[in-house]
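**Student:** here are the coordinates; sequence isn't available:
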């Protein structure tokens, strides 16, 4: 079969028996067998569109995204009308932060197939991700007029309305989704994540309990419902049932994730061993010399959104939220080599020369452009997990400033455990895993603070809440920015906020709520033990 063997009516490739067997293995998670069959088949039929797409799927699952892009692109070149190949190409491009190219592929797909719902949803998500929130709201509203009975479209729209600060409309959207499907856990969590007041205590608790009890085999959809129910109990002061449902939600979500705390520890060990003072001195001026990026790193739920909101209130700083560019660069440029040779990231980084580092830095700056919508000289990247890749950041962007947003261990770790994260943060579902992750983060930051002390400053969340003006003035001075009074009233800065802290940063800076975690302290012994001297 070749790329021309495409069913004209369906715009889909026709499968051979061998490829049908490969798909059967793929469905059963026998990935090695599936790959062997497909690669043998492609040796004889290099232009087989179906085989290219199956191998692309396998590469994407393995995290070798650059190879997946090449395979899906080859399939699209051979069969331009095959919508699934183009959609998968766009989806992998989005994963490696090539957003303009992904949107271009989706636009081409939708021009030929306007009713393609997955492509429409992905395009809207990418518009929102790149800060085009008003456009995403408008276009999704048009889609909802055509598909008014889709609860998950209503949930997506409500989340977008929450991002832009339209709280009451967001609540109405989540309620509408629940009227269509009372089992829609993401809608329950959407209401709960709007903090106090969005859930009606008794009626909503009963409805959530009913949804959980009647989920049957669909236990996955109860995960966000457990978190939402726990939040409702917490708001009502019923801390024991709240802890119970946080525990149940985390236990269920842990079953869906493959996280190993030992791997994180090993990666930190490798980074510390590689990024020595002599290594840092050797590469100190080899990367892109732009001073535009300001990175805010640390744990999730540690106050980084507040720090970003403060800085985004300054006339010279643009807040762009959590950019996916650094992880994408690691995967696209270094992931394939690491996968082939089972190498650590640090060992790959050690072989990069000045040209490589400048290219990576330039690519980061170019990639950030689509997320920027002002001409302010500085911009923020507040992806918390970037602390894992500080060795790359420090070498490819030697003039970038790095802010460590630090919150005390117990409140920070507990806040992570009780937060529902639909994607990522696999460490957050286990009290011990969170503690080990926090310890590795503190250990890594201490090392970088020692090796490149002038590049990093720490903002202590507790001190910031207790004395905002003192801490904000010190931060601006470290960034060499003039003081501006607007930074003291960040809640008045009108900008989209996508993170879980969107509601808090729209209120004046206050210590209110800082000690709510203490209501759960009797059940946190396991976390305290794992934290050790950091507890």
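**Tutor:** Ah, there it is. Predicted, not measured: the structure shown is a model, and the values here were computed from it. Residues are numbered from 1 along each chain as shown.
**Student:** rest of the way, CA atoms for contacts and neighbours
**Tutor:** Will do.
**Student:** report the secondary structure state of residue 331.
**Tutor:** helix (DSSP: H, G, I helix; E, B strand; the rest coil).
**Student:** and the comparison structure, right after this:
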């Protein structure tokens, strides 16, 4: 577009200046990628993205082996022998929406937030804070192996009560409230112990769309450090799906998987399954997210102001050539019955 094209000279001029900080240069390269991608210049866009992501990959210091140990630490949690937390089916029901970023977590939050009996709280760190307070140990989230010794004597009922005291809107008459911090995925085992009446909705998206949507985003504050390199992305995605299958098998009554493509292509059926899982009655108009005026502060803020659409599905195929090594890495994670990666269907 003419408006987008008008930004290009300024971006290129900024990139031409000497002595730019590496991360600043990377942010400019990502901006250049977006402008060129919007204009259909896939070659130039990829060149910018490849250079920018390489800078951020180096700056992130992401440790793939440490993350693999983290996934294993989470998987090893024994929920069955846990001291049960508070079951309160008559009270407010917490709904946790988790997943990799850019896989539909905000979209699902907006859909459920259209209900009059539901309050969307946004991305909160209150569960981590509740674990810290209940265990008397600073818990930074993510359930690393170093946390185990500190958490093993914790009273999970205390953690659940502290969490509810922090987030349950006492002054609002609501039956359900939504906590949409994607990183709570690492906390699922802790949530199952502390809040057995909670419902956990895990988003899943086509592997290439999920990984490409992460690769082309600059996440603030050093978050999602895995997202800037092919091997890191593929390993994280594989670990995520492995944990998703694990928790679905361990706690099928508490964990439900929502496929992004189903939300987009067959929203009524996907939503009906979510409502039944959460114990919600159907409400008219839930799929019309344009009527939801709640603020959004995530990377999806512009998309969720629009009606549900399929434009993001298959977006990676514009870059199928340079993304071929990533595709080879994630192909094992494609679900049986998925469309083939070469298909032009969206």
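**Tutor:** Yep, that arrived. These numbers come from a predicted model, not from an experiment.
**Student:** can you map out the strands along the stretch 51-200 of structure 2?
**Tutor:** Assigned by DSSP state E, counting those that start in this stretch, the stretch 51-200 of structure 2 shows strands spanning 93-98, 118-120, 176-179, 199-204.
**Student:** over to the stretch 401-535 of structure 1?
**Tutor:** So, for the stretch 401-535 of structure 1 - with DSSP E, counting those that start in this stretch - the strands run 401-406, 456-460.
**Student:** what comes up buried for the biggest helix by length in structure 2?
**Tutor:** Secondary structure of structure 2 per DSSP state H: the longest helix is helix 230-250. Residues of helix 230-250 of structure 2 classed as buried by neighbour count (16 or more other CA atoms under 10 Å): 230-244, 247-248.
**Student:** which strands and helices sit next to that helix?
**Tutor:** helix 64-75, helix 207-215, strand 255-259, helix 324-330 (3 or more CA pairs under 8 Å, 6 or more residues apart in numbering; DSSP states H and E).
**Student:** buried ones in the longest one?
**Tutor:** For helix 64-75 of structure 2, burial by neighbour count (16+ other CA under 10 Å) applies to 64, 67, 70-75.
**Student:** just curious, which of those is nearest to residue 8 of structure 2?
**Tutor:** residue 64 (35.2 Å; CA to CA).
**Student:** hang on, the earlier thing: can I get the helices and strands packed on helix 230-250 of structure 2 in TSV including distance to residue 88 of structure 2?
**Tutor:** Listed next are those as TSV, based on distance: least, CA to CA, whole Å:
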stretch	distance to residue 88 of structure 2
helix 64-75	26
helix 207-215	35
strand 255-259	17
helix 324-330	40
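**Student:** nearest to residue 22 of structure 2, out of those?
**Tutor:** Of all these, helix 207-215 comes closest under CA to CA, at 17.5 Å.
**Student:** quick one: the closest one to structure 1 mean distance?
**Tutor:** Following the fit onto structure 1, the mean deviation recorded for helix 207-215 of structure 2 is 0.5 Å by mean CA distance after the TM-score superposition for structure 1.
**Student:** how close does residue 249 of structure 2 get to residue 215 of structure 2?
**Tutor:** Note on residue 249 of structure 2: its distance to residue 215 of structure 2, by CA to CA, to the nearest Å, is 30 Å.
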